[in-house]
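**Student:** what shape does this take:
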Amino acid sequence: MSYAFDPELAHVVPMINDLPFTDIAAARAAEKEMTAHLPVYEPARPVDVRDTLVPGPEGAPQVPVRIYTPTGAEATDTGLPGLVYLHGGGYVLGSPDFCHSDLLRIADQVGAVVVSVDYRLAPEHPFPAGLEDSYAALVWTAGHTAELGIDPARLAVGGDSAGGGLATAVALLARDRGGPALRMQYLGIPMLDDRLETPSMRAFTETPVWNRPIAEICWNHYLGGEDHYAGPDLSVYAAPARAADLSGLPPAFVYVCEFDPLRDEGMIYAQRLVQAGVTTEFHLYPGTFHGSVGLTDTAISQTMLSDVTHGLRRGLRARSGIE
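**Tutor:** Modelled structure (predicted):
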């Protein structure tokens, strides 16, 4: 199948080597090697970065987090906005190292304290381990806003890809458990629906970076086996697209890519948020594929980055001082 990729992106596609998701150990090794060669964003002003451990779910290990604190950002008397961020990787890959440059950019350009969560991964730790780690990190952040310099009224959760799916589920958990109040949820190309029935998921079987065969592998690992598709009783916190009630959730920023299997589930979820009375900003980027935002030397990727930055500023009512 041919795809009408953005011309700048089309030149890059032949150079993309998909990670070997059929061998998770090999995929993790390849990701680690790729991460070591990623360019690192240079902040316009210093960003303090520190690693620490926070309490995990009851009976589980502590959760590693990486905290980004911008210096010189314009704060209110009650502090800076805060973002609890969950990395992507199909629930089986990923780490704070992989998204380090992205979070330096957010801390710098949005002027927000970012807490990056190193949640447990499948298949060793299937659902709900990663989700409960993520929620525990949110609860810890909300309980330490003064120490972190965060305005408790401007706390958000967000993530990309599988991290976007986790952020969606964390927002649902916070609502349903009476947990921390959230100012917004940032959902970048979110992975939301285990049923794999949308038109984009059915059509895009060979798209770069992410496609239906990869999605099948990752959902199987995350949900602990191959029998979950027939199960109508799967928890909505595992696959938030199954949630019937989206009322009472925080305002959302959602974006998707045209040639991404995840396109339709993100688009449908954004529409359902609006229908449930949730203020939602939605973007669909033509000619793009999963992860296009990372190709920062292209015009469309720069547009995507700018939209995310300004969307976070608006959602958090943040002013970075960088215009």
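**Student:** okay, CA-based contacts and neighbour counts for the rest of this
**Tutor:** Will do.
**Student:** what are the boundaries of the helices in the protein?
**Tutor:** Here the chain has its helices, by DSSP state H, at 7-10, 24-36, 100-110, 129-143, 145-148, 162-176, 199-203, 212-223, 263-275, 299-316.
**Student:** give me the helices and strands touching the third one, please.
**Tutor:** What it means is helix 100-110. Contacts of helix 100-110 with other secondary structure elements, assessed using 3 or more C-alpha pairs under 8 Å, 6 or more residues apart in numbering; DSSP states H and E, are made with strand 47-54, strand 63-70, strand 113-117, helix 299-316.
**Student:** quick one more, to check against the first:
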Amino acid sequence: MTTARPDLDPELRELMADMPLMSRLSRETLAQVRPFSSMPVEPLLEGRAIHRREVTVPSPDGVPIPLSVFSPAHADRTPAAPCVYWMHGGGMIMGDRFSQIDIPLEWLDEFGAVVVSVDYRLAPEATGTVPVDDCYQGLLWIAGHAAELGIDPARIIVAGASAGGGLAAGVALLARDLGTPAIAAQILIGPMLDHRNTTTSSGQYANGPGVWTREMNEFGWSCLLGDLTDDEIPAYVSPALADDLSGLPATYIDTGSAEVFRDEDTDYASRLWAAGGQAELHVWAGGFHGFDALYPRARISATARRTRTDWLARVLLTIPADSHRTTPPKS
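**Tutor:** This is a model prediction of the structure:
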């Protein structure tokens, strides 16, 4: 029997008609797909007054973690800028620090934000807590180099899409539990939060339609979790497992009504509210997973991206800017 499910937005359905889709992944096909999971960053930077810097920070096991730092060129650093720390999507198994980077670069244009993007290690080569630990180390580096980066340490926002949204949520939990560093807000875009795949929306979008199916999600999680048993999976890896969602920063969550992650994302927002937290949730009718990144000019995508930016503008207004002049980034 076919499971009833929300239909796709008509414009998105038309745009997707000519796009080749796959509903399953394997370790063999992963090697073929990975090269196409990111786009070069240079075309996005062309014509923009952006200073780019590449750095590496050591992971807990000593492996270098690449970070890209994008700052407004020739910007006056009084007051110090907000910072968006970006974690890319790709199901934990593909993508790199330039994947979906056009999203936070819009906030560089809009707010003069410094954008830092992290190349966390991917599964199945890296499993368990390695990706979220990599991301947390990048966050510690940002906080420790705030003056050098020209950012206000009180206005650090963690953000990510899909797997990156799940990692951003895990990083926020880590920072809360370890007591450092301070995070002003988290932006979770279609976040991958729950390894269990037991929700109604997970069942509705088995075998598609869309770019991320239940089967692909199960494969991504199996690659990340490796040999971990259910009792060994920490909430920093699968944030939906967290018993306590209190004490987390202001949160923005958006998802599509026509995607696997819809129900785990809406549940996470509900649990944030139940814990006394502040969260804004948007479920875009007819949106499939990653619709606004794949088709940014579609009407629903433009609305989703603008709404996200408007929320960030409101949040930044509630945080007094540090008026201290800081040193501009080094070349």
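**Student:** before we move on, the earlier item: for G188 of structure 1, find the nearest of the helices of structure 1.
**Tutor:** Between G188 of structure 1 and the helices of structure 1, the shortest separation by C-alpha to C-alpha is 5.5 Å, and it involves helix 162-176.
**Student:** so which of the helices and strands packed on helix 100-110 of structure 1 is nearest E124 of structure 1?
**Tutor:** Comparison of those against E124 of structure 1 by C-alpha to C-alpha identifies strand 63-70 as nearest, at 15.6 Å.
**Student:** residue range for the closest one in structure 2?
**Tutor:** Counterpart in structure 2 of strand 63-70 of structure 1, with TM-score structural alignment as the criterion, is residues 65-72.
**Student:** report the mean deviation for that stretch after fitting onto structure 1.
**Tutor:** After superposition onto structure 1, the average distance of stretch 65-72 of structure 2 to its aligned residues comes to 0.7 Å, using mean C-alpha distance after the TM-score superposition for structure 1.
**Student:** what residues sit buried inside that stretch?
**Tutor:** Judged by neighbour count using 16 or more other C-alpha atoms under 10 Å, the buried positions of stretch 65-72 of structure 2 are I65, P66, L67, S68, V69, F70, S71, P72.
**Student:** single out the most deeply packed of the helices of structure 1.
**Tutor:** For those, the largest average neighbour count (mean count of other C-alpha atoms under 10 Å) is found in helix 162-176, namely a mean of 25.
**Student:** next, the mean deviation of that helix compared to structure 2.
**Tutor:** When structure 2 is superposed, helix 162-176 of structure 1 averages 0.4 Å from its matched positions, counting by mean C-alpha distance after the TM-score superposition for structure 1.
**Student:** list the contacts of that helix.
**Tutor:** Around helix 162-176 of structure 1, the neighbours that count as contacts under C-alpha atoms under 8 Å, 6 or more residues apart in numbering are 85-91, 131, 134-135, 157-159, 179-182, 185-192, 236-240, 248-250.
**Student:** please, a PyMOL command that selects the buried ones among the residues you listed?
**Tutor:** Here is the PyMOL selection string for the buried members of the contacts of helix 162-176 of structure 1, based on 16+ other C-alpha under 10 Å:
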select buried, resi 85+86+87+88+89+90+91+131+134+135+157+158+159+179+180+181+182+185+186+187+188+189+190+191+192+236+237+238+239+240+249+250
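**Student:** G130 of structure 1 -> structure 2?
**Tutor:** With TM-score structural alignment as the criterion, G130 of structure 1 pairs with P131.
**Student:** now that match: how far from R299 of structure 2?
**Tutor:** Look at P131 of structure 2 and R299 of structure 2: by C-alpha to C-alpha, to the nearest Å, they are 34 Å apart.
**Student:** and L228 of structure 2, by the same measure?
**Tutor:** Using C-alpha to C-alpha, one gets 42 Å for the distance from L228 of structure 2 to R299 of structure 2.
**Student:** A75 of structure 2 now?
**Tutor:** For A75 of structure 2 relative to R299 of structure 2 (C-alpha to C-alpha), the value is 32 Å.
**Student:** next: A258 of structure 2.
**Tutor:** According to C-alpha to C-alpha, A258 of structure 2 and R299 of structure 2 sit 16 Å apart.
**Student:** residues contacting P39 of structure 1?
**Tutor:** With contact set as C-alpha under 8 Å, 6+ apart, P39 of structure 1 has these partners: S101.
**Student:** and what of G90 of structure 1?
**Tutor:** G90 of structure 1 neighbours (C-alpha under 8 Å, 6+ apart): S161, A162, M191, A215, C218, W219.
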